[in-house]
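Asker: got a predicted model here, sequence first, then my questions.
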Amino acid sequence: MMDTKEVLEIALHSLQRIEHSLKEIEANSKQTDSDVWHTKRADNQKVTVLIRCNIISVGDIDTVKQEFTTEIWLSAIWKEPTLIGKNREEVIWEEQWHPRLVFTNAISVDKMETKHHLYEDKDSDDGIPYAAMNFRLKATFKEPMELYDFPFDCQDLTIRIMSDWPDTDVQFKKNMSIKDSIRIDTFTGAQEWDLHKHVISQAVDEDRELTGSHRKYPMYHITAHVQRRIGFYLWNVALIMFLIMCMTFASFSVDPFEPADRLSVTLTLLLTSVAFKFVVSQSLPTISYLTILYKASQKEMKAANQKYQELCQQINKTWTENMAKRQQRDEEKTVKYEINYVENDHHEIKRKKAKRSRVRPNESKDGKGLGRLKDPDRRRHDGDHSESTERQSKSQSAEYNIPI
């Protein structure tokens, strides 16, 4: 037989085991910190959420990454029947219904503060108070930029808000009691952009074709506008490209008979334009269309290429004309030399004939009764030489059509 002490020890040990098992069951069934449970409204009514915002500051605007940084204050209020007759301190806000706002285009959130308030509706007699959820948010947002008119572009900086409740449960509207605002004095990108003083806030319809969702969710956009300052790009890009294009005309100052020098000037300027275009492309994201600056660069490169082609054509034309003129001059010099040579030869022949026809001492003055030469062989030799010279002169005159 066991005594009472042993029975109590066995019972205590069993109770400890049961307690340990219950703790394990509780730990396994307990929700983790990441689990969030959202309960629908008991009345199943569609809630209208009024949105009001104040853009406190707009920070860096990155054109290449297509991002911008901003700090905003956002208020979302709605009527809450379950809070009738309660004070703010009496409400457990973690257990209350809220619109589940999500900033869809936020890349990173640096700071976010959330506060809840309770307001009385003075314009209504139903006594239902307004529950307010206020956000103080500093984050970086993604914004696709339209750069067709770069650097004369105007960009929309949009903060996109969505509710995780479908549009059958929640709808967004702008709070018309107080206007939305934006602070200009805190804008840090004033050296590159002009920030406009207005804010456009509106509820938008979600496009199912773009989202691919089987349900529609309410969307709300808050948009600020900035205008790019063109001074930097005008003086550092456009002016330099214009000067490079104007320098293409310097190739016409080089002697046309030195085509290598002329082509080297044009090709150097063309390569300079291409290199400068790559430098400018570092200020823009990778886009599939041409901006105004790119179009201007393309036109300048096209003009330089056209000047290069015109220069080549002019060099070829000048070279051909000069070669034709040189050949014509050479032909004229050859003909003139041959004519002078024939004329000189003709004069020489005439001079020799005149010399031979002179009256010799043993001949009469009238040419009658000419005595015989002392050397008959010499006379025959002179006659043969005169006949051969005359035949040669006639053949040369017939060749060049020169009358003798």
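Answerer: Now that the structure is in, tell me what you want to look at. Residues are numbered from 1 along each chain as shown.
Asker: when you work out contacts or count neighbours from here on, use the C-alpha atoms and nothing else.
Answerer: OK.
Asker: for stretch 40-54, measure first residue to last.
Answerer: Terminal residues of stretch 40-54 are spaced 30 Å apart (C-alpha to C-alpha, to the nearest Å).
Asker: buried stuff in that stretch?
Answerer: Buried residues in stretch 40-54, counted by 16 or more other C-alpha atoms under 10 Å: 47-54.
Asker: tell me the two of the residues you listed that are most distant?
Answerer: Val47 and Asn54 (23.0 Å; C-alpha to C-alpha).
Asker: please confirm that Met162 is located within a strand.
Answerer: Yes. Counting by DSSP: H, G, I helix; E, B strand; the rest coil, Met162 is found in a strand.
Asker: list the contacts of it.
Answerer: By C-alpha atoms under 8 Å, 6 or more residues apart in numbering, the contact list for Met162 reads 101-104, 217-220.
Asker: pretty sure Asn54 sits against Phe135.
Answerer: No. Using C-alpha atoms under 8 Å, Asn54 is not in contact with Phe135, being 10.5 Å away.
Asker: use this one as the comparison:
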Amino acid sequence: MPVDGERFVWVRVNYLCISAIDTKSQKFSAEVLIEARWMQRDGEGEGDCEQDDKERDKGQEEGKGGHFDPKLVISNLDYLRKEKCWHRIESTEKCRRWVFLCWRLTGDFYENLELENFPRDVQDLSIWVSSELHADEIELLVEDRKLPTIDVNNFRANQEWNLFHHVESEKLPETPNSDVELGSTAGFIVAKCRVARRSEYFFLNNVLVMFCLVVLSFTIYAFAPTSNMPRIGSSINLLLVAVAFKLSVSANLPLISYLTYLDMYMLGVILYLCLNILLFASLSIIKDRAYAKDVDEYVLSCLVMAVVFFHMIFIYIFVSRTNVPIKEMLEKDRLYDKELAKMKQRKSSRVVKVVAREIPPPLNWKWSQDSQESESRVSPTSRYEETNHLLPLRINEIRRQGNNIQNIRYQ
């Protein structure tokens, strides 16, 4: 039955498998598990708090029991291959019910890749979760009880990419300046995992080939300064090879409105070869062979120093700027591992402090005057040992009374 008022829904996204990342089409294939939880209100579901054990045991029935439907959608989903959805209910000691929606799906997702640092770039693989309901009906929040996770062992695109093992989630509200009417959307929960491209392949197959063309251009100066036609012809051949190679590399990248570092390097090589052709054409004006030879040697030494200086500056800028996002992601990995270890330690270090007067004694326990007098004479250490000895009996008694032992807090 419908319920008036705004509903708070906590969302968590878990990456189960990332199978492929396509740079040209700017998509990635993944299998994700989306978990959403909200508090059940009066009148929703079937049965009462004492009859929830059977419903919790089933836990696989889809959409049954009159549950509230948050109508979650994934905004950047391109193609859905398969999906599975189920509910489960957990009750607390105050007869409060939390409904958990588990949505497991496999498909292709859009992702706007940032390729400025290509081929040593770091990319976000995002899942945008939203709702079809109005903002007055639902508010999406980031799950604060558990961290989003990713299965690094089930990463199938590891030949080209390195996967970072942290996942970030954030709430993005609707933008007031958008064309959509303000208040008509519930915002987005964005979960991001990161991958870093392995650049060794591109350095060996692209950068090294272009660098070889630069080195070969110096061999043209073996011709005499007066032999300008062989020089110009050889330089044009190298230029055509560089342009064809540049076009073949650009065919594997999406159409973008900015230059990557690999584009800058290839364009620099092409401009250098064009400059060589202009220099050879200008040297043909000099008729004096001795003077032309001196000018030719001076030009060659200047070009060698310019090429070395260009490569030194380019390598320094490229390495320094591309190291920034990689170091940032490694630092986020460290903080994620630290926070995950804290949550595990907090979960495993729950110490149950028992106070005898606050826990009802078991039914088979006989309380007498003699036992009361003997208890007053025992030391606090012995009383603590006796309390720990009786703790399993009392927990079993509490469990028989229908309470959930995980939600009991002892002071």
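Answerer: Received, thanks. All of these numbers come straight from a predicted model, not from anything done at the bench.
Asker: before we move on, back to that, mutual contacts of Asn54 and Phe135 of the first structure, please.
Answerer: Common contact partners of Asn54 of the first structure and Phe135 (C-alpha under 8 Å, 6+ apart): 72-74.
Asker: could you pull out the helices in the first structure for me?
Answerer: Here the first structure has its helices, by DSSP state H, at 4-29, 208-211, 231-233, 239-246, 259-281, 292-356, 376-400.
Asker: measure how buried the equivalent of Leu118 of the first structure over in the second structure is and give me the count.
Answerer: Under the alignment (TM-score structural alignment), Leu118 of the first structure pairs with Ile89 of the second structure. Ile89 of the second structure: 22 surrounding residues under other C-alpha atoms under 10 Å.
Asker: my read: Ile89 of the second structure touches Arg96, true?
Answerer: No. At 10.0 Å, Ile89 of the second structure does not count as touching Arg96 under the criterion of C-alpha under 8 Å.
Asker: residues touching the alignment partner in the first structure of Leu163 of the second structure, list them.
Answerer: Alignment note (TM-score structural alignment): Leu163 of the second structure maps to Leu195 of the first structure. Leu195 of the first structure makes contacts with 184, 187, 224-227, as judged by C-alpha under 8 Å, 6+ apart.
Asker: try it again at 6 Å.
Answerer: Contact partners of Leu195 of the first structure, counting by C-alpha atoms under 6 Å, 6 or more residues apart in numbering, are Val226.
Asker: gap between it and Asp62 of the first structure?
Answerer: 15 Å.
Asker: what does Arg326 of the first structure give?
Answerer: For Arg326 of the first structure, the distance to Asp62 of the first structure equals 64 Å [C-alpha to C-alpha].
Asker: quick one: closest of the helices of the first structure to Ser108 of the first structure.
Answerer: Per C-alpha to C-alpha, nearest to Ser108 of the first structure of the helices of the first structure: helix 208-211, 21.8 Å.
Asker: picking up where we left off before, name the nearest residue to the match of Leu118 of the first structure, sequence neighbours excluded.
Answerer: In space, and not counting its chain neighbours, Ile89 of the second structure is closest to Val99: 4.7 Å by C-alpha to C-alpha, 6 or more residues apart in numbering.
Asker: what's around the aligned partner of that neighbour in the first structure, how many residues?
Answerer: The pairwise alignment with the first structure assigns Val99 of the second structure to Ala131, based on TM-score structural alignment. As a burial measure, Ala131 of the first structure scores 23 neighbours (other C-alpha under 10 Å).
Asker: which of the shared contacts of Asn54 and Phe135 of the first structure lies closest to Asn340 of the first structure?
Answerer: Using C-alpha to C-alpha, those come closest to Asn340 of the first structure at Ile72, 101.9 Å.
Asker: how many neighbours does the corresponding residue of the second structure for that closest one have?
Answerer: When the second structure is aligned by TM-score structural alignment, the residue opposite Ile72 of the first structure is Val32. The number of residues packed near Val32 of the second structure is 20, by other C-alpha under 10 Å.
Asker: so how far is Asp48 of the second structure from the closest residue to Val32 of the second structure other than its chain neighbours?
Answerer: Once flanking residues are discounted, Val32 of the second structure sits nearest to Tyr15: 4.6 Å by C-alpha to C-alpha, 6+ apart. Distance, Tyr15 of the second structure to Asp48 of the second structure, by C-alpha to C-alpha: 35 Å.
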